[in-house]
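> sequence and predicted structure are below.
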Amino acid sequence: MKISFVEPHLKIYGGIRRIIELANRLTERGHDVTIFHSDGSPCQWMKCIAKIKSYGEVLKEEHDVIIYNDPNPIDYKLVKKAKAKLKVFYVLELYQKSLLKGINPKIYLPWNKRMLILKKCLCSPYLKLSNATWEKKWLKENMNIDSILLLGGVNTKIFHPVKVKKNPNEIRILCSGDPRQRKGTKTILEAVEIAKKEEPRIVLDTYYGKGIPQEKMAEKYCSADIFVEGSWHAGWNNPVAEAMACKVPVICTDIGGVKDFAFHEKTALLVPPRDPEAMAAAILRLIKDEKLRETLRENAYQHIRQFDWDRSAKRLEEILNYELSIKKGSISKIYVAIRNPRKALDKVKTMLREALQRRGRFDKYERLGAYHWDFYKNDPVYRAHVDYIVENWKKRPSGTLLDVRCGDGLISCLLAEKGFEVKGIDIEKEGVRLAQRKCSSVVFEVKDVFEINEQFDYLLASEVIEHLPNPNEFLQKIKGLFRKEALITTPKRNYYKELDPYHFREYSIFEFESLLEKYFKNFQVEASEYHLYAWVKKNGNG
């Protein structure tokens, strides 16, 4: 593919880093990649193997794909005029979100010109990519705009743990020092002054504008005892991700830009934006609590490593190939629609009906039959998942067990073979009918969990909560249905894969733990490559 990026410049900013990382990897994958920017000068701070040209060359060439992200008038007009099979707006930041919703006259004020262009970009017919999960969700909920999630990554060749000799008589706090108001440096300065009254060993350090080479950035991060970030808003917060990759404990503001990797008291301490007192308290807490520092450091390092530029570039390549294939077939589809509009309308109605059905109910059993039994024979990933469940239940004393949303009965049947007295319930009639045909040793009923009032020794909810629009009601209900222990499983979120159309949400291990903590006190989560398993003990439940 001939893939072109349009950027205002190639200066040292997080958004530019993202484009260069993607452009480099797409070039390595064999694509013809060019970055067009204002004067066409080479990037001075980061290696770029993609071609670099000036704005003036954009309209002289034809492009398979042209991608832009900065809502400035020059980039917007260039992309609008460019000859490209596919045009893409990559949403990196939403800035003043209140100006984007509905009809807001303030967006037409001269000083809001950038926001007006951003809204035009968002409302354009171009393909939209979202930079972070919160952006994708916000755009859909507030502007009814669909976008495809394309998360970034961390370059671990640049950002990684290194040993740095530290002064034992000081506690070094690092922040970027970015002077732009929305970056919250003023709040950090105030917080440090408050904290120093109790802990005078604190020393504040920054790196913004100091010309530190990229190969020295890991050393800079690792020289700190704590990294602090104070942004008011962000699309994807690069400094926080980079600090985590360097194994530095993090305090950051609780904003959308960190939601994919900063989880309070698990991978970071989160504080409200523009609250120096809260930030000072978090700094002092981390200084005093060595165990918490180590927990945050290790958890964050393990979590952030899954955000990888190679995976991001591969995902972008998949998206672009798919969208181009759709466009390639669009001419013939338009021709058919013109020649036979009734047939085209019926096709659209069918597609809409199927989409609504999939969101409203689980129709896989009607379409695929008892597919779990086939998966268990033929899919090694699913077989490993089921074997984990069965083998671990086998270690428990036998007793009564409720299998919630039992589906076609595979796991219920295997547990019955291990000596458990199993009752399987599901709201899908076809699933229960298939289960009854497959296994006579289990009592299967078409019933919702909210209709169950009896207690069982054990409870299993395998691959259930991801299908629920409100998992909180479900977890609250099942608390009272078991006497000894429950197992709740869910797929482990893959950040570089589209959400399963039958799932309302998928969870990282820390999101899963945060959800369970609302209802259970005594549980342990184990993780495989593809699944999460929460063993919940009755004793100590809230």
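Perfect, I can see it now.

> only C-alpha atoms from now on, for both contacts and neighbour counts.
OK.

> any idea how far L92 is from the residue lying closest to A416 once chain neighbours are set aside?
Distances taken as Cα to Cα, 6 or more residues apart in numbering place V422 nearest to A416, at 6.0 Å, with adjacent residues excluded. Remark: distance between V422 and L92 (Cα to Cα, to the nearest Å) = 50 Å.

> putting a second one here so we can go through both:
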Amino acid sequence: MNITFILPGYPSEPSGGFRVVYEYANHLVERGHEVSVVHPAYTYSSGHPIYRSTSPRIDWQYIHEKVRMIYAPSLDEKYIPDADAVIATAWFTADYVHHYSHRKGKKFYFIQSFVTWYGFDKVKRTWLLPLNKIVISKWLYQLGLKFGVPVTDITYIPNAIDHNKFRLINPISKRPKTIAMLYSRIRIKGSCDGIKALQLAKMAIPDLHAVLFGVPKRSTEIPGWMDYIQTPSQEDLVDKIYNGSSIYLCSSWNEGWGLPASEAMACGCAVVSTKNGGSEEFCIHNQTALLSPPKNPDELAKNLILLLKNDPLRMKIAENGLQYIRKFNYNKSTDLMESHLLSIVKQK
């Protein structure tokens, strides 16, 4: 097959959504398919395009040499290669793909989240376009059905983890009282709740240590006793942060999937998370994680304290999570993606 992914812009910084697309592109070219990834020369901020004059340097993600990386002035059809399948990957790319001619291929919409800061109705409308929807989690699948997407137009293909990258290095039994957490300025990531939960846990367990990481510079809302690592390398993220922590804290209000939590789980962290939709794909309460409602730092803190005071329980949760997350791998997910694309492409 000849496949084109349409990304929403240049990746100005590491992005989980972009990473997933690049991973699929890598695995599909390894199977003999021709894959192009189109990047329009802008990113979106507050719903408005910010144009970029130079193509980015993507040093945070491996890109197979056979993947054709296209940096286009816009998403106008004249810049899009002819293909068997063309895949929108964000709400505003869906409109472009919808209007492309048949020469660009059968039309798909790869949905990794449902975010409404661009407008609920504006985003929802794209779900109802006549595109073949692919969603990464069961809650997004159910949301699509609720919106009125026909069951024949939506397919669930779970996200995956590269277990060669995200792996256990430091034994689960020998972890320090360190909690890792992604810090983000995006409100729905709930970083303010996570920080408050960590402060509450620190009051109960004074020797608790916390390490936060993220893309932005260190914020003044991060207390001085917490470490902060800006844009850690892949090696540091796996070796020092995930494998150097006993617990990973996810305080998001809403997640399409929750890549950092699943990566940390694959590295041996016991996960404490909110019930945010996406994380519940791999976080099963009292089995592979401890869960609590979003926007409730007190409950997050209780679960952190419970694991820090009960090491056998922490190790059990971590071991169960480590085994469970292995079912989500790129061999299986690429099998599903390849099979689904082929089934639609072969239709007349």
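Looks like it arrived, so ask away. Values in this document were obtained by computation on a predicted structure and should not be read as measured data.

> around the residue nearest to A416 of structure 1, how many other residues sit close by?
Burial of V422 of structure 1 is recorded as 25 neighbouring residues (other Cα atoms under 10 Å).

> ok, it touching V404?
No. Using Cα atoms under 8 Å as the test, V422 of structure 1 is too far from V404 to be in contact (10.4 Å).

> V271 of structure 2 contacts L290, correct?
Yes. Using Cα under 8 Å, V271 of structure 2 makes contact with L290 at a distance of 6.6 Å.

> show me the helices in the stretch 201-348 of structure 2, by range?
234-236, 259-266, 297-309, 311-325, 330-345 (DSSP state H, counting those that start in this stretch).

> surely E7 of structure 1 touches N72?
No. Counting by Cα under 8 Å, E7 of structure 1 does not reach N72; the two are 9.5 Å apart.

> who's more crowded, the two?
Applying other Cα under 10 Å to E7 of structure 1 and N72 shows that E7 carries more neighbours, namely 23 against 17.

> mind listing the shared neighbours of V271 and L290 of structure 2?
Contact criterion Cα atoms under 8 Å, 6 or more residues apart in numbering; residues shared by V271 of structure 2 and L290: C283.

> these two: which is more packed in?
V271 (32 against 24).

> contacts only, for that one.
With Cα under 8 Å, 6+ apart, V271 of structure 2 has these contacts: 247-250, 261, 264-265, 283, 288-290, 317-318, 321.

> and it, what pairs with it in structure 1?
V271 of structure 2 maps onto V250 of structure 1 when the alignment is built from TM-score structural alignment.

> out of everything not next to it in sequence, what's closest to T400 of structure 1?
Closest to T400 of structure 1 by Cα to Cα, 6+ apart is E421, at 4.6 Å.

> re earlier: residues in structure 2 aligned with the helix or strand hosting the residue nearest to A416 of structure 1?
Per DSSP states H and E: V422 of structure 1 is located in strand 421-426. Aligned using TM-score structural alignment, strand 421-426 of structure 1 spans no residues in structure 2.

> show the subsequent helix or strand relative to that strand.
Next element after strand 421-426 of structure 1 (DSSP H and E): helix 429-438.

> I'd like to know how far the residue of structure 1 positioned farthest from its centre sits from S332 of structure 1.
Within structure 1, R339 marks the point farthest from the mean C-alpha position, 43.0 Å out by Cα atoms, centre = their mean. Counting by Cα to Cα, the gap between R339 of structure 1 and S332 of structure 1 amounts to 11 Å.

> likewise for R201 of structure 1?
71 Å.

> between the two, which is the more surrounded one?
The residue with more neighbours, out of R201 of structure 1 and S332, is R201; 14 against 11, by other Cα under 10 Å.

> residues near the aligned residue in structure 1 for Q112 of structure 2, how many?
Here Q112 of structure 2 is matched to L92 in structure 1, going by TM-score structural alignment. Applying other Cα under 10 Å, we find 23 residues neighbouring L92 of structure 1.

> repeat for the one 4 residues further on
A count of nearby residues for Q96 of structure 1, using other Cα under 10 Å, gives 12.

> for I63 of structure 2, same thing?
Neighbours of I63 of structure 2 (other Cα under 10 Å): 16.

> for Q347 of structure 2, same thing?
7.

> from G258 of structure 2, how far off is it?
34 Å.

> so who does the residue farthest from the centre of structure 1 touch?
Taking Cα under 8 Å, 6+ apart as the test, R339 of structure 1 contacts no residue whatsoever.

> tell me which residue of structure 2 lines up with it.
Aligned partner of R339 of structure 1 by TM-score structural alignment: none.

> how about D64 of structure 1?
In structure 2, D64 of structure 1 lands on D84 (TM-score structural alignment).

> what do you get for R17 of structure 1?
By TM-score structural alignment, R17 of structure 1 lines up with R19.

> and that match, what does it touch?
Q61.

> what's the burial count for R359 of structure 1?
R359 of structure 1 has 15 nearby residues by other Cα under 10 Å.

> could you tell me how many residues sit around the residue nearest to K104 of structure 2 when sequence neighbours are not counted?
Closest residue in space to K104 of structure 2, ignoring its immediate chain neighbours: D82 at 4.3 Å, by Cα to Cα, 6+ apart. By other Cα under 10 Å, 17 other residues sit near D82 of structure 2.

> name the element D82 of structure 2 belongs to?
Assigned by DSSP H and E, D82 of structure 2 falls outside every helix and strand.

> is T27 of structure 1 located within a strand, as I assumed?
No. Assessed with DSSP: H, G, I helix; E, B strand; the rest coil, T27 of structure 1 is helix; it does not lie in a strand.

> that one matches what in structure 2?
Aligned partner of T27 of structure 1 by TM-score structural alignment: V29.

> can you verify my assumption that its match contacts V35?
Yes. Counting by Cα under 8 Å, V29 of structure 2 touches V35, with 6.3 Å between them.

> out of those two, which sits in the busier spot?
More crowded of V29 of structure 2 and V35, by other Cα under 10 Å: V35, with 24 against 20.

> OK, contacts around that one?
2-5, 25, 28-29, 66-68.

> now the two most distant members of the residues you listed.
F5 and K66 (14.3 Å; Cα to Cα).

> cool, thanks, talk later.
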